[in-house]
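Colleague: everything below, folded, please.
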Amino acid sequence: MHSIFRWTTSLMLALGMAVTAHADDTAAQIRQHTADHRMLVLGEFHGTRETPLLVRQLVDDYSRNGAPVLLALELPRAETPMLRDYLASDGGTAARQRLHGRAFWTVRDDQHDGRRSRDMLALIEDLRALKAQGRVIDLVGYDVDNSDGGNQARDDRMAAELRRLYRRLPEGARMLVLTGNVHAMLQRPAGAPPEMQTQPMASLLRDLDMYSVRLEAQRGHLWACLDRCKALPIRDQPARGPEVDTDAGREYDLWVWMPELSVGTLDQQ
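Modeller: Below is the predicted model:
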């Protein structure tokens, strides 16, 4: 019995270390290619375990040596005061309950689009711990508080908010934006469905010092909302390195492939 427990615990620790190592490798690739760009837009599949770990690694890397980092999450702007309060808290039970109890984090129906997960909450806690160590870190939501007006109106408003935040960055600061991969596009691709926005969010920010990265994976599962929200398999593909795109018609500046994506823990209770 005890040997089985020790074996299971060791396996879980090994898997966790492997995921963290992959996040570090991918973060290094991103840092290499983004160079000194001040705004980094990460286009993700919502609801995975690995992406919050990657974002945590990037914030850790960029905030070393006292450099300020602003992380903008695709959460409603109304969540920003609570996010900042949590970063300034001791991370204790009362602080966690105030954050976790917000209406945004307790959605449990078929519209659970993956932006709410224990993995994202763990990311927020990790940022709090880094800030408590003296890192200069800020955390905001930039999404609209409701989606009335359609896809284009939403992207217009998100882009306007990110532009406002960018203009208020302190000297030497870097801004990381985590968003769905459609919002991170530099232009609408040919053959896009008619309901897709004409100008994705990132395409409205191209005049800024911005760099758009598409986060992909070689295998695993993603979380998608089609007829309903559910896990979908990623088509297996061989290992490949990062790919830079400089074509005028590019959709992203950089594509990176993590070894694997897995669906995070979406149930908050």
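Colleague: switch to C-alpha atoms for all contacts and neighbour counts from now on
Modeller: OK.
Colleague: quick one: the strands in the stretch 1-150 of the chain, in order.
Modeller: Assigned by DSSP state E, counting those that start in this stretch, the stretch 1-150 of the chain shows strands spanning 39-44, 69-76, 137-143.
Colleague: show me what the last one is packed up against.
Modeller: Think strand 137-143. Based on contacts counted as 3 or more C-alpha pairs under 8 Å, 6 or more residues apart in numbering; DSSP states H and E, the elements that strand 137-143 packs against are strand 69-76, helix 80-87, helix 118-132, helix 150-167.
Colleague: could you do the shortest one as well?
Modeller: In terms of contacts (3+ C-alpha pairs under 8 Å, 6+ apart), strand 39-44 is packed against strand 174-180, strand 210-217.
Colleague: circling back: dump the helices and strands packed on strand 137-143 to a markdown table, plus mean neighbour count and distance to residue 264.
Modeller: Output for those, formatted as a markdown table (neighbours: other C-alpha atoms under 10 Å; distance: least, C-alpha to C-alpha, whole Å):
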| stretch | mean neighbour count | distance to residue 264 |
| --- | --- | --- |
| strand 69-76 | 20 | 17 |
| helix 80-87 | 18 | 21 |
| helix 118-132 | 19 | 6 |
| helix 150-167 | 17 | 25 |
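Colleague: nearest to residue 5, out of the strands of the stretch 1-150 of the chain?
Modeller: Across these, residue 5 has its closest neighbour in strand 39-44 (35.0 Å, C-alpha to C-alpha).
Colleague: contacts for the closest one?
Modeller: For strand 39-44, contacts defined as C-alpha atoms under 8 Å, 6 or more residues apart in numbering pick out 34, 51, 166, 174-185, 202, 208-216.
Colleague: how far does that strand sit from the chain's center?
Modeller: Its chain's C-alpha centre and that of strand 39-44 lie 7 Å apart, by C-alpha atoms, centre = their mean, to the nearest Å.
Colleague: buried set for that strand?
Modeller: For strand 39-44, a neighbour-count test (16 or more other C-alpha atoms under 10 Å) marks 39, 40, 41, 42, 43, 44 as buried.
Colleague: quick one more, to check against the first:
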Amino acid sequence: MKKLLLLATTIILLSAQTTQEFIEKNAIRVQNELPAKIYKIIKPYRVIILGELHGTNEGPELIYKLSQLIHSKKEKVAVGLEMSETFQKTIDTFFQTNNFEQLKQSIPFNYPTKFQDGRSSTAIALLIKKAALKEIPIICYDPEDWNNRDIGMAKNITKVFQAKKLDKIILLAGNAHALLEKSTQQKSKPMANALFSSKFSIFSQKDILSIHMRSYNTKAWVMLTEIPKIHHFSPIGTVYSKYIPWDMYFLHEPHNSKKYNATFFWRNITASPPLNWKK
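Modeller: Below is the predicted model of the structure:
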């Protein structure tokens, strides 16, 4: 797990960049609500993935806003979380009872702190709560068997998409899983790639929008040490942070077909500790 998180952190901080000219011409400023322009861009896609660094507030909040935007357009949408498929029953029960205290005391939110890797954060719990109020389904797609894990993820997502007859599914995933093409550091194809390149695929690459979560200043609850904690990553100056003064923007990058074909940039990303964390 630590090696995977280190790979994800490296990818998010050092991945290839788009040119200054392209960013200045095409970036869409975001303040509170998502602009209508963003829906026009995402409308053709059936699978939207946000490649994140686990343990932040901004990733889950964006997933909720995207799902709400699509839901408001009368499209049938679900949200997929990188949580074990064994947790699905708990999610389904919460949608029926709306008992947040019961959810709080369930696996994985009640795991001891040393096992909390950011995927069961307060922000994730609030995403589930808000999605339930809007009746936007939550899907736990991480397979119980981690042999060929990313292939298992892609299979679970594909099955749910077909079974629920969805128009779109929005996935929150570690950024290593969101790569459209396998990196030299990966032994097998990442989930995003497997969704369109496997024998069971119902999607083409043109159906997949993989958004890279980028920032200048980042704090996140991640498992990079023996005991997970809030890590502060030193500010990284890139073309994404240098040439646009905005605190937040969206950028469609269809020319980047090998890694991520979009960016969502935040000037500052903040940490979201586990739901039951006590200092």
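Colleague: what value does the TM-score take for this pair?
Modeller: The pair, once superposed, lands on a TM-score of 0.76 when counted by TM-score structural alignment, normalised by the length of the first structure; 229 aligned residues with a C-alpha RMSD of 2.3 Å.
Colleague: rewinding a little: would a markdown table of the strands of the stretch 1-150 of the first structure with distance to residue 105 of the first structure be doable?
Modeller: Shown next, in a markdown table, are the strands of the stretch 1-150 of the first structure (distance: least, C-alpha to C-alpha, whole Å):
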| stretch | distance to residue 105 of the first structure |
| --- | --- |
| strand 39-44 | 19 |
| strand 69-76 | 10 |
| strand 137-143 | 13 |
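Colleague: of the ones you listed, which is nearest residue 124 of the first structure?
Modeller: When the strands of the stretch 1-150 of the first structure are compared by C-alpha to C-alpha, strand 137-143 sits nearest residue 124 of the first structure, at 8.4 Å.
Colleague: distance of residue 246 of the first structure relative to residue 252 of the first structure?
Modeller: In this structure, residue 246 of the first structure and residue 252 of the first structure are 9 Å apart, going by C-alpha to C-alpha, to the nearest Å.
Colleague: and residue 69 of the second structure, what pairs with it in the first structure?
Modeller: If you follow residue 69 of the second structure across to the first structure using TM-score structural alignment, you land on residue 61.
Colleague: how about its match, what does it touch?
Modeller: Residue 61 of the first structure touches nothing, counting by C-alpha under 8 Å, 6+ apart.
Colleague: same question for the one 10 residues further on.
Modeller: The contact partners of residue 71 of the first structure, by C-alpha under 8 Å, 6+ apart, come to 59, 137, 138, 139, 140, 175, 176, 177, 178.
Colleague: tell me which of residue 246 and residue 252 of the first structure has more neighbours.
Modeller: Using other C-alpha atoms under 10 Å as the criterion, residue 246 of the first structure and residue 252 rank with residue 252 on top: 25 against 11.
Colleague: ok but the more buried one is inside a helix, no?
Modeller: No. Applying DSSP: H, G, I helix; E, B strand; the rest coil, one finds residue 252 of the first structure to be coil, outside a helix.
Colleague: which of the residues in stretch 161-176 of the second structure are buried?
Modeller: Buried residues in stretch 161-176 of the second structure (16+ other C-alpha under 10 Å): 161, 167, 168, 169, 170, 171, 172, 173, 174, 175, 176.
Colleague: what does stretch 237-248 of the first structure give?
Modeller: Quick answer for stretch 237-248 of the first structure: no buried residues (16+ other C-alpha under 10 Å).
Colleague: do you know how far residue 74 of the first structure is from residue 229 of the first structure?
Modeller: According to C-alpha to C-alpha, residue 74 of the first structure stands 18 Å off from residue 229 of the first structure.
Colleague: residue nearest the centroid of the second structure?
Modeller: Residue closest to the average C-alpha location in the second structure (C-alpha atoms, centre = their mean): residue 172, at 2.3 Å.
Colleague: residue in the first structure paired with it?
Modeller: By TM-score structural alignment, residue 172 of the second structure lines up with residue 178.
Colleague: same thing with residue 274 of the second structure?
Modeller: Under TM-score structural alignment, residue 274 of the second structure pairs with residue 266 in the first structure.
Colleague: burial of residue 240 of the second structure, as a residue count?
Modeller: Around residue 240 of the second structure sit 26 other residues, with neighbours defined as other C-alpha under 10 Å.
Colleague: re the thing from before, in JSON lines, list the helices and strands packed on strand 137-143 of the first structure along with distance to residue 6 of the first structure.
Modeller: Converted to JSON lines, those look like this (distance: least, C-alpha to C-alpha, whole Å):
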{"stretch": "strand 69-76", "distance to residue 6 of the first structure": "37"}
{"stretch": "helix 80-87", "distance to residue 6 of the first structure": "35"}
{"stretch": "helix 118-132", "distance to residue 6 of the first structure": "25"}
{"stretch": "helix 150-167", "distance to residue 6 of the first structure": "47"}
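Colleague: for residue 221 of the first structure, find the nearest of these.
Modeller: Set against residue 221 of the first structure and scored by C-alpha to C-alpha, these come closest in helix 118-132, at 15.4 Å.
Colleague: please name every helix or strand in contact with the closest one.
Modeller: Contact analysis of helix 118-132 of the first structure by 3+ C-alpha pairs under 8 Å, 6+ apart lists helix 50-63, helix 80-87, strand 137-143 as its packing neighbours.
Colleague: could you check the angle the first one makes with strand 137-143?
Modeller: Okay, so that is helix 50-63 of the first structure. With axes from the mean of the first three to the mean of the last three C-alpha atoms, to 10 degrees as the basis, helix 50-63 of the first structure and strand 137-143 are set at 130 degrees to each other.
Colleague: check the second one too.
Modeller: Angular relation of helix 80-87 of the first structure and strand 137-143 on a 0 to 180 degree scale: 160 degrees, by the same axes, to 10 degrees.
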